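Novice: Predicted model and sequence follow; I will ask about them next.
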Amino acid sequence: MASDMDDFWVFGYGSLMWNPGFLFESKIAARTFGYRRSLCVRSFVHRGTPDRPGLVLGLDRGGSCRGVAFEVHSGQRDAVLSYLRERELVTHVYLERTLPVTLADGRRVQALAYVVDRNHHQYAGGLATGDAADIIAGAQGKSGLNREYVVNTLAHLNEMAIRDPWLEEVAGYLR
């Protein structure tokens, strides 16, 4: 059994939940407080372009967020960190943070998470539902249609019995 000093956890709240892309020992439902899942990041690469940005998820201030915590073996820590930094810090709209996370079994751990930088030019917090849906409907990037990203995210959240009323409302506009 690893000691607490060796524990390395990663909190996923968006595509990391179903497409982590790294090796992990275990995964468990988790929640962090003080942040919420939000379509608040203008995507210039994966789900949009600089000319026609899309919207992707960020962890923004306020509320709480249910997601998944991945326990990573200490021997994989550097490789996972390297991978996540390459994946998440492409345009530096996210800040790498360690957040307190409560696991479904009641344990509390510190987990690496990517929080939106509200001072970054890609930050798009506070959009009305219809405005967010309009942006998403016409955007596409190197990872595909923005609309597919939202629908896929909701499908995975539903599989995990996680409700996200605002995301559901945005998706309703897209249908």
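Specialist: Arrived safely. Numbers count the residues shown, from 1 in each chain.
Novice: Going by C-alpha atoms from here, please, whenever you check contacts or count neighbours.
Specialist: OK.
Novice: Just the endpoints, please. Distance across stretch 152-168?
Specialist: Stretch 152-168 has its terminal residues 12 Å apart, counting by CA to CA, to the nearest Å.
Novice: I'd say G62 and S38 touch.
Specialist: No: G62 sits out of contact with S38 when judged by CA atoms under 8 Å, with a separation of 10.2 Å.
Novice: Show me whatever sits in contact with both of the two.
Specialist: Common neighbours of G62 and S38 are not found (criterion: CA atoms under 8 Å, 6 or more residues apart in numbering).
Novice: Show me which of these two is the more surrounded one.
Specialist: S38 (24 against 11; other CA atoms under 10 Å).
Novice: Burial check on H156, number of neighbours?
Specialist: Around H156 there are 15 other residues, counting by other CA under 10 Å.
Novice: from what I can see it touches W18, true?
Specialist: Yes: using CA under 8 Å, H156 makes contact with W18 at a distance of 7.1 Å.
Novice: Show the residue spans covered by the helices in this structure.
Specialist: Per DSSP state H, the chain carries helices over the ranges 77-88, 129-137, 146-159, 165-174.
Novice: and these as a markdown table, adding distance to L95?
Specialist: Shown next, in a markdown table, are the helices of the chain (distance: least, CA to CA, whole Å):
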| stretch | distance to L95 |
| --- | --- |
| helix 77-88 | 9 |
| helix 129-137 | 23 |
| helix 146-159 | 21 |
| helix 165-174 | 22 |
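Novice: Those helices: which one's closest to V109?
Specialist: Using CA to CA as the measure, helix 77-88 is the one of those that comes nearest V109, at 15.7 Å.
Novice: so where do the strands sit in this protein?
Specialist: 8-12, 26-43, 54-72, 94-103, 108-116, 140-141, 144-145 (DSSP state E).
Novice: pretty sure Y114 contacts R87?
Specialist: No: between Y114 and R87 there is no contact under CA under 8 Å: 10.7 Å.
Novice: Of those two, which one has the most company?
Specialist: Counted by other CA under 10 Å, Y114 and R87 do not tie: Y114 has more neighbours, with 24 against 11.
Novice: Now that one: closest residue in space, sequence neighbours ignored.
Specialist: Using CA to CA, 6 or more residues apart in numbering and skipping the chain neighbours, the partner closest in space to Y114 is E96 (4.9 Å).
Novice: Next one for the comparison:
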Amino acid sequence: MLTRELISTGAYLESFQDLPEQFRWSRERIETSMRETLARRPQPEEPVWVFAYGSLIWNPLFHFAEKQRATLHGWHRSFCIRLVTARGTSTHPGRMLGLELAGESVGVAFRLREDELVHELMMVWVREMVGGVYQPTWGEVKLADGKTVSAITFVADTAHALYEDDSSIATTAPMIATANGHLGSNRDYLLQLDESLVEHDISDDYVKSLAEAVRVHRTSGGSSSPKS
């Protein structure tokens, strides 16, 4: 399992040596991206929140002051990034989760403490931006208590070479069901996501249907034809 220590010691970044050099970001480039995003903070006097829609929900690793269930309008979950490392390889790629335009995503928002802000955001950035496949974005999220706040989230960079415009279940389920890498199987990530959303009483039909298709694919030996 990914740990805070693996990120803080640099071991996490070093583990991505199989990622093609043109995609691999240095720690310096990652930090620059973080500081540039922070400089675009919409309301400097307000706390910084991070909107989680994937593994940050069940394994955030960074320190936070508060968390709430939250809804981000205008973006939906999509396994739209070709995964050539971590839980896939260049010869047997999987798919990584991102956000694409339209719809909405229900997830968890974390409020960070101001005195820990830069350090804790770097924990997030190293984890999310090792391949530069996301665009860190400020979006308005509605918290469970009814308040609307600005939050950082990571949306798919549609201009990136690893972006895939076909994230249908029919296309992605066979890939996710069989891909593996140095961080484990792509299937385990998806099923953990599905379970975590259920535990947080979050409904996402796309994730649920994709998880069901992957389970069927595995039990049928790969002969299933999941619907898109």
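Specialist: Done, it's in. Computed from a predicted model, the values in this text were never measured in an experiment.
Novice: TM-score them against each other, please.
Specialist: Scored by TM-score structural alignment, normalised by the length of structure 1, the superposition of the two chains gives a TM-score of 0.94; 173 aligned residues with a CA RMSD of 1.4 Å.
Novice: quick check: stretch 142-162 of structure 1 aligns to which part of structure 2?
Specialist: Stretch 142-162 of structure 1 lines up with residues 182-202 of structure 2 when matched by TM-score structural alignment.
Novice: which parts of the matching stretch are buried?
Specialist: By neighbour count on 16 or more other CA atoms under 10 Å, the buried set for stretch 182-202 of structure 2 is 183, 185-191, 193-197, 202.
Novice: Ok, stretch 118-136 of structure 1 next?
Specialist: Using 16+ other CA under 10 Å as the test for burial, stretch 118-136 of structure 1 gives R118, Q122, Y123, A124, G125, T129, A132, A133, I135, I136.
Novice: List the contacts of the equivalent of S38 of structure 1 over in structure 2.
Specialist: Using TM-score structural alignment, the equivalent of S38 of structure 1 in structure 2 is S78. Shown in contact with S78 of structure 2 (CA under 8 Å, 6+ apart): L97, G98, L99, E100, S167, Y206.
Novice: Ok, L112 of structure 1 next?
Specialist: Taking CA under 8 Å, 6+ apart as the criterion, L112 of structure 1 is in contact with F8, W9, V10, F11, E96, R97, T98, L99.
Novice: 6 Å instead, please
Specialist: V10, F11, R97, T98 (CA atoms under 6 Å, 6 or more residues apart in numbering).
Novice: Check the burial of the third one by counting its neighbours.
Specialist: The reference is to R97 of structure 1. Using other CA under 10 Å, R97 of structure 1 has 12 other residues around it.
Novice: Check the first one too.
Specialist: If you count neighbours by other CA under 10 Å, V10 of structure 1 ends up with 26.
Novice: isn't it right up against A111?
Specialist: Yes: contact criterion CA atoms under 6 Å: V10 of structure 1 and A111 qualify, at 4.9 Å.
Novice: So which residue is dead centre in structure 2?
Specialist: The residue lying closest to the centre of structure 2 (CA atoms, centre = their mean) is G54, at 4.7 Å.
Novice: if I line the two up, what does that residue land on in structure 1?
Specialist: In structure 1, G54 of structure 2 lands on G14 (TM-score structural alignment).
Novice: Distance check, G184 of structure 2 against G94 of structure 2.
Specialist: On the measure of CA to CA, G184 of structure 2 and G94 of structure 2 end up 11 Å apart.
Novice: ditto for S168 of structure 2
Specialist: 13 Å.
Novice: What's V149 of structure 2 aligned with over in structure 1?
Specialist: With the correspondence set by TM-score structural alignment, V149 of structure 2 lines up against V109 in structure 1.
Novice: could you list every residue that touches that match?
Specialist: Residues in contact with V109 of structure 1 (CA under 6 Å, 6+ apart) are P100, V101.
Novice: Pull up the gap between it and V115 of structure 1, please.
Specialist: When V109 of structure 1 is compared with V115 of structure 1 (using CA to CA), they lie 17 Å apart.
Novice: try T98 of structure 1
Specialist: 10 Å.
Novice: Looking at the two, which one has more neighbours?
Specialist: Neighbour totals were compared for T98 of structure 1 and V115, and V115 leads with 21 against 16 (other CA under 10 Å).
Novice: Quickly note the distance from the closest residue to R108 of structure 1 other than its chain neighbours to L95 of structure 1.
Specialist: Leaving aside its sequence neighbours, R108 of structure 1 sits nearest to T102 (CA to CA, 6+ apart; 4.5 Å). Applying CA to CA, the value for T102 of structure 1 to L95 of structure 1 is 21 Å.
Novice: if you count what's nearby, which of these two comes out ahead?
Specialist: Just comparing T102 of structure 1 and L95: by other CA under 10 Å the higher neighbour count belongs to T102, 19 against 15.
Novice: Pull the contacting residues for the more buried one.
Specialist: Contacts of T102 of structure 1 were listed using CA under 6 Å, 6+ apart, and they are A30, R31, R108.
Novice: Let's see that with 7 Å instead.
Specialist: For T102 of structure 1, the contacting residues are A30, R31, T32, R108, V109, by CA atoms under 7 Å, 6 or more residues apart in numbering.
Novice: Of these - the most surrounded one?
Specialist: Counting neighbours by other CA under 10 Å, T32 comes out on top of these with 25 neighbours.
Novice: was I right about that one contacting C65?
Specialist: Yes: contact status for T32 of structure 1 versus C65: in contact at 5.4 Å, counting by CA atoms under 7 Å.
Novice: so who does P93 of structure 2 touch?
Specialist: The neighbourhood of P93 of structure 2, defined by CA under 7 Å, 6+ apart, consists of R82, L83, V84, M175, A179.
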